[in-house]
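Asks: sharing a model that was predicted from the sequence below.
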Amino acid sequence: MPTTIDASFIDSLPANVAVQFLERVAKSPQREAFRYPVGEDWKSITWKQAGDDVSRIAAGLLSLGVQAEQRVGIASGTRYEWILADLGIMCAGAATTTVYPSTNEDDTAYILSDSECQVVFAEDDAQIAKLTSRKAELPALRKVITFDGTADGDWVIGLADLEKLGDAYLAEHPGVIEDTAKSIRPDQLATLIYTSGTTGRPKGVRLRHSSWVYEGEAIRAQDILSEDDVEFRWLPMAHSFGKVLMSTQMACGFAAAIDGRVDKIIDNLAIVKPTFMGAAPRIFEKAHGRIMTMQAAEGGAKEKIFNQAFKVGLQVEQLKRDGKSVPLLLSVQHTLFDRLVFSKIRDRFGGRVRFFISGAAALNRDIAEWFNAAGIVILEGYGLTESSAGSFVNLPRDYRFGTVGPVFPASDVKLGEGDEVMIKGPGVMDGYHNLPEETAKTLTEDGWLKTGDKGALDADGYLRITGRIKELFKTSGGKYIAPPAIEAKFKAICPYASQFMVFGNERNYVVALITLDPDALPGWAAENGVSGDYAAIVKSDACRQMVAGYVDELNKNLNRWETIKKWELLDHDLTVESGELTPSMKVKRNVVEDNYKKLIDDFYS
């Protein structure tokens, strides 16, 4: 039976994020709060030091005349200054509007205009240039504050300049930050996060202070994390997943190492040695693929030992889940393989990971079980920007593969029409900014959030996501297809896969467009005598034969009507810059389908 979690914490939540942060500073002043890279070293910051930095920024914003609930934007990658800016905005009573650094100029201007941002924190000259070129479209924008960019001393000032303004304001108004924090209502707007959206303009999701406070305190109540943990945080802070981790950090008091450079994740894990990390499934897919291809390249006895280790590991873990004892001989083998194989894999992630948390998209069960066999637990969770990111999560002491866990304490779940997952609770948004009709489509009159995802609940309330309602399609033969399930299976089988996109709505069979991982492909090409750039490699007969083998393997495990009858390799991987991925790395399926309409139609000629 699942652990019952006491929901009484809901009666004693901090009033708002500002109070939550200030209470953490007072409770843990000398404990480490953050660390971040400076050159080749890492600088450590205590909660007291972070509190002082945030107070100066908040006071600086107040000196600029920022009022309660007015929007202040952040256009930056994940870094320590992002955290300071966000907390400073909320401690000043204003509301953060997040912008991915990869967001194009048009959407950046739209987001900042629609939200009526008064001030924007811009990471560098590239972000400043987006604002400068669209200045005429941003009449509300009075000041730009840059972390690393070029200040002009007028419209654009540096972060140090803002802090100086803050110091002067604090000298004139002692106690202003504490007083402002106390004045913020729980239902006051804290954040506007614009959904990256796979179609149409981004929609601004309005999230209250009480929503973020609830998210962090709900995780603390589940006893998942403590102040002794160490998080490595690379996730985009413009995404709700990153934001909920920050709320959780304030609730639990652990330290977080901050570095948003994706290409540095593996190097940083070895240095930071975290006890947990949040990530999207693509990170685990790439890590799994990389380890598998490296081992295959070793060949010989090492590859045989590796494969046997996982055969034993998966068998042992299955016996444990079934409540059965592990035979002595199998246990001895497992201990040996743990030393020879699994410990080395764990060391690649720093050697101290208690668990990873996977969110933002569906995690393939086979990959989760593979990591689990190596002693690395991945706890899958689920939520939407519209529910402040976290609504469900598996627990370290009771996790079930293929599910996203039980609903958060003090929240509710039910299945609506067509088994649509519906959520109600303190994390649910107020609505979409300036879009009352869209809000009415998504929120029922009695407060239920319609997620658009199809699901199933087991007897203990563990949720399994079975598909995205809008992505489900029906073949001309009347069979329903759930593309994400098939796509995830291929990525688990093929270590070189990047994207696998399934199509076939109202057609008589299913087809796929495939891209390969640009980081993994050169290694494969060198081992197989193929030369050239990405486009040349994927055109080669050897590459097509390799992919064909994996498609055949996939088809063996699909229902007849789901099997991939035809497929094609694209001459490039999908990117945010090409407009085929959202900034949170989700495929814009409609864009891809439009871009390759002729190719898809030709499959059926």
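Replies: Looks like it came in fine. These numbers were taken from a predicted model, which means no experiment stands behind them. Numbering: from 1, shown residues only.
Asks: alpha carbons only for contacts and neighbour counts from here, please
Replies: Fine.
Asks: the biggest strand by length in the chain - contacts with which helices or strands?
Replies: Using DSSP state E to define each element, the chain has its longest strand at strand 449-457. With contacts defined as 3 or more Cα pairs under 8 Å, 6 or more residues apart in numbering; DSSP states H and E, strand 449-457 has these neighbours: strand 420-424, helix 436-442, strand 463-468.
Asks: next up, a second structure to put side by side with the first:
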Amino acid sequence: MTDYKYPLHPYHKITDLKDMLEQAAGKHPDNVAFLTKPVKGEPYVPVSYRQYNADVEAVGTMLLELGFSPDSRLAIVAETRYEWYVSYLAGMNGEATMVPIDKELHSEELLSLFNRSYCDGIIYSPQFAESIESVASQVPTLKHLILMNDPSFATGKIEEDDSDTAYDGPSEIKRTDGKAVPVTLFNDLLRDGRKLLAEGDQRFRQVEVDAEEVRVLLFTSGTTDKSKCVMHSHKTICANIMEMGQLLFIGLNNDDVVLSVLPLNHTYE
């Protein structure tokens, strides 16, 4: 193997993912972090680092309000969409351990991973509501279901008096032991989190991240055998970000766009 001989891009140091986002929002608040398409056929809507950080803080604050603690596991099952990015860092930068799950799995496979990871909560999109809600009753550790119900918040246009009358799904799922698991709408989570922050709630902002703690449970594809669970920390993910950043960002500038193609449950994506 020959040594790498090309110049490396000077990539700034990050200690954890919370530090990464706070640095980005502080240094480049108005730069575009994401181009989202909330409505099919409509133009892309830019989301700045300032807004992304604010949305993560709002949802993260509400996850703490709902009781997601250092012992909690929170799964995400959804297609690539802005709420996925918000949910992931809201949990990671708070106190939950995240469990990103392959959206292509069948119901019985989803159930197996929910139970193997001892999930306390599941964040999911309408596309997978039927399969997830059909097995949720069989997850004895489950306490919360959070449905990504409406992409309009990505435009920053959610108002205080918005109602979610379009949602006609269940308000709760009964577990097999008889306990009710509430279904919370993502927009409500975001709106209520914004209110708590406006009232001075600092819980999420004051969380001190231990970069070496296990904070992600990642299941392999299980192509040749039963899927394995790989444990990741802020430190392992940040090490990859900094190392790859030295290679990928050579010659890139603020006007360049990076296309995300892989499913978001892939670690580096």
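Replies: Happy to help now that I have it. Just so it is clear, the structure is predicted and the values come from calculations on it, not from any experiment.
Asks: picking up where we left off before, the longest strand of structure 1 aligns to what range in structure 2?
Replies: Counterpart in structure 2 of strand 449-457 of structure 1, with TM-score structural alignment as the criterion, is absent.
Asks: now swap in stretch 74-84 of structure 1 and tell me
Replies: Aligned by TM-score structural alignment, stretch 74-84 of structure 1 corresponds to residues 76-86 of structure 2.
Asks: list the contacts for the closest residue to Ile173 of structure 2 other than its chain neighbours?
Replies: Nearest non-adjacent residue to Ile173 of structure 2, counting by Cα to Cα, 6 or more residues apart in numbering: Val181, 5.1 Å away. Counting by Cα atoms under 8 Å, 6 or more residues apart in numbering, Val181 of structure 2 makes contact with 142-145, 172-175.
Asks: how much space between the spatially most central residue of structure 2 and Glu79 of structure 2?
Replies: Compute the mean C-alpha point of structure 2, and by Cα atoms, centre = their mean the closest residue is Tyr88, 1.9 Å away. Going from Tyr88 of structure 2 to Glu79 of structure 2 by Cα to Cα, to the nearest Å gives 13 Å.
Asks: common neighbours of the two, please.
Replies: Counting by Cα under 8 Å, 6+ apart, nothing touches both Tyr88 of structure 2 and Glu79.
Asks: picking that back up, buried deepest among the helices and strands packed on strand 449-457 of structure 1, which one?
Replies: Highest mean neighbour count among those (mean count of other Cα atoms under 10 Å): strand 420-424, with a mean of 23.
Asks: assign Leu165 of structure 1 to helix, strand or coil.
Replies: Leu165 of structure 1 falls in the helix class when you classify it by DSSP: H, G, I helix; E, B strand; the rest coil.
Asks: make sure it is actually in contact with Ser63.
Replies: Yes. Counting by Cα atoms under 8 Å, Leu165 of structure 1 does reach Ser63; the two are 6.7 Å apart.
Asks: all strands for the stretch 151-269 of structure 2, in order.
Replies: 172-174, 180-185, 214-219, 229-233 (DSSP state E, counting those that start in this stretch).
Asks: what's the closest of these to Phe128 of structure 2?
Replies: strand 180-185 (14.0 Å; Cα to Cα).
Asks: buried sites along the closest one?
Replies: 180-185 (16 or more other Cα atoms under 10 Å).
Asks: rebuild these as JSON lines, extending it with distance to Leu217 of structure 2.
Replies: Shown next, in JSON lines, are those (distance: Cα to Cα, whole Å):
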{"residue": "Ala180", "distance to Leu217 of structure 2": "26"}
{"residue": "Val181", "distance to Leu217 of structure 2": "23"}
{"residue": "Pro182", "distance to Leu217 of structure 2": "24"}
{"residue": "Val183", "distance to Leu217 of structure 2": "23"}
{"residue": "Thr184", "distance to Leu217 of structure 2": "23"}
{"residue": "Leu185", "distance to Leu217 of structure 2": "24"}
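Asks: among the residues you listed, which one sits closest to Ala25 of structure 2?
Replies: Each of those was scored against Ala25 of structure 2 by Cα to Cα, and Leu185 proved nearest at 26.3 Å.
Asks: who's in contact with stretch 54-74 of structure 2?
Replies: Applying Cα under 8 Å, 6+ apart, the set of residues contacting stretch 54-74 of structure 2 is 86-87, 89-91, 93-99, 117-123, 189-194, 196-197, 201, 203-205.
Asks: okay, buried residues for that stretch please.
Replies: Applying a neighbour-count criterion of 16+ other Cα under 10 Å, one finds 54-65, 68-69, 72-74 buried in stretch 54-74 of structure 2.
Asks: now, which of those lie within strands?
Replies: Per DSSP E, the buried residues of stretch 54-74 of structure 2 map to strands at 73-74.
Asks: okay, and which of the buried residues of stretch 54-74 of structure 2 map to helices?
Replies: 54-65 (DSSP state H).
Asks: coming back round to it: for the residue nearest to the centre of structure 2, which non-adjacent residue is spatially closest?
Replies: Met98 (6.8 Å).
Asks: that neighbour -> structure 1?
Replies: Alignment note (TM-score structural alignment): Met98 of structure 2 maps to Thr96 of structure 1.
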